[in-house]
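Participant: the sequence isn't on hand, but the structure is:
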């Protein structure tokens, strides 16, 4: 029988919860060649998201955009912004949304609206 690992209170209360630090807002470019997503790299406790692109053909991932410096954090947000984020249950900071440029002539990762 396998030994059981004990789960501490810190393990239970850790944010993001173990295994849930995964890419969000995944979408494909209008031509289907690029998949974009937001991800918070690094330690499990990081919520600072960056914009990445995966070239579907080559399977290469590239960092497209990141917040300058440390970006938005709970420490430098206004009280009203914190309340808005709580109402929307938005925990991520840094780049929190993006959109594809709807132009039919866009064929590269530079055609984002962030």
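Facilitator: Arrived safely, thanks for sending. Quick caveat: nothing in here was measured; it's all calculated off a predicted structure.

Participant: contacts and neighbour counts: CA atoms only from here.
Facilitator: Noted.

Participant: and the lengthiest strand in the chain, what's buried?
Facilitator: Longest strand in the chain, counting residues (DSSP state E): strand 48-55. By neighbour count on 16 or more other Cα atoms under 10 Å, the buried set for strand 48-55 is 48, 49, 50, 51, 52, 53, 54.

Participant: right, and the helix or strand after it?
Facilitator: The helix or strand immediately downstream of strand 48-55 is strand 60-65, counting by DSSP states H and E.

Participant: alright, now check it against this:
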């Protein structure tokens, strides 16, 4: 089972996910639509954000942090990274997709 947590930073809802198959990589995602971008703009932005280790899609912005490579010395450093992510998201004029409820995943067969 994956570990997923929700929080709000700078007015943006963020999910925090650790995949059981990649436990050393933490993913922080902000869900929102960027339908106002045309295809060329979208591809340009995706390439631009790839350099910042941000996965950019039509539905989300995801910042991946590999804890083996990036040593965060304090919670303030993580907060700074996530606040910068919220500034990027807001600059792109995304339309938020609210996280309204948590639904448990059933393992029954």
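Facilitator: Looks like it arrived, so ask away. Everything numeric here is computed off the predicted structure, so don't read it as measured data.

Participant: care to give me the TM-score?
Facilitator: Overlay of the two chains. TM-score (TM-score structural alignment, normalised by the length of the second structure): 0.33; 58 aligned residues with a Cα RMSD of 4.1 Å.

Participant: picking that back up, now the buried residues of strand 48-55 of the first structure in JSON lines, with distance to residue 61 of the first structure?
Facilitator: Shown next, in JSON lines, are these (distance: Cα to Cα, whole Å):
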{"residue": "48", "distance to residue 61 of the first structure": "18"}
{"residue": "49", "distance to residue 61 of the first structure": "15"}
{"residue": "50", "distance to residue 61 of the first structure": "12"}
{"residue": "51", "distance to residue 61 of the first structure": "10"}
{"residue": "52", "distance to residue 61 of the first structure": "7"}
{"residue": "53", "distance to residue 61 of the first structure": "6"}
{"residue": "54", "distance to residue 61 of the first structure": "4"}
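
Participant: tell me the one of those residues nearest residue 99 of the first structure?
Facilitator: Of all those, residue 51 has the smallest distance to residue 99 of the first structure: 10.8 Å, by Cα to Cα.

Participant: my guess is the closest one meets residue 61, correct?
Facilitator: No - applying Cα atoms under 8 Å as the test, residue 51 of the first structure and residue 61 come out as separate, 10.5 Å apart.

Participant: host element of residue 80 of the first structure?
Facilitator: Applying DSSP H and E, one finds residue 80 of the first structure within helix 79-87.

Participant: helices and strands around that helix, which ones?
Facilitator: Helix 79-87 of the first structure sits against no helix or strand, with contacts defined as 3 or more Cα pairs under 8 Å, 6 or more residues apart in numbering; DSSP states H and E.

Participant: mind listing what's buried in that helix?
Facilitator: Result for helix 79-87 of the first structure [16+ other Cα under 10 Å]: buried residues residue 82.

Participant: for stretch 12-22 of the second structure, same thing?
Facilitator: In stretch 12-22 of the second structure, counting by 16+ other Cα under 10 Å, buried: 12, 13, 14, 15, 16, 17, 18.

Participant: following the helix or strand containing the third one, which helix or strand comes up?
Facilitator: Secondary-structure assignment from DSSP H and E places residue 14 of the second structure in strand 12-19. Going down the chain from strand 12-19 of the second structure, the next helix or strand is strand 22-33, by DSSP H and E.

Participant: okay, buried residues for that following strand please.
Facilitator: For strand 22-33 of the second structure, the neighbour count (16+ other Cα under 10 Å) marks 25, 26, 27, 28, 29, 30, 31, 32, 33 as buried.
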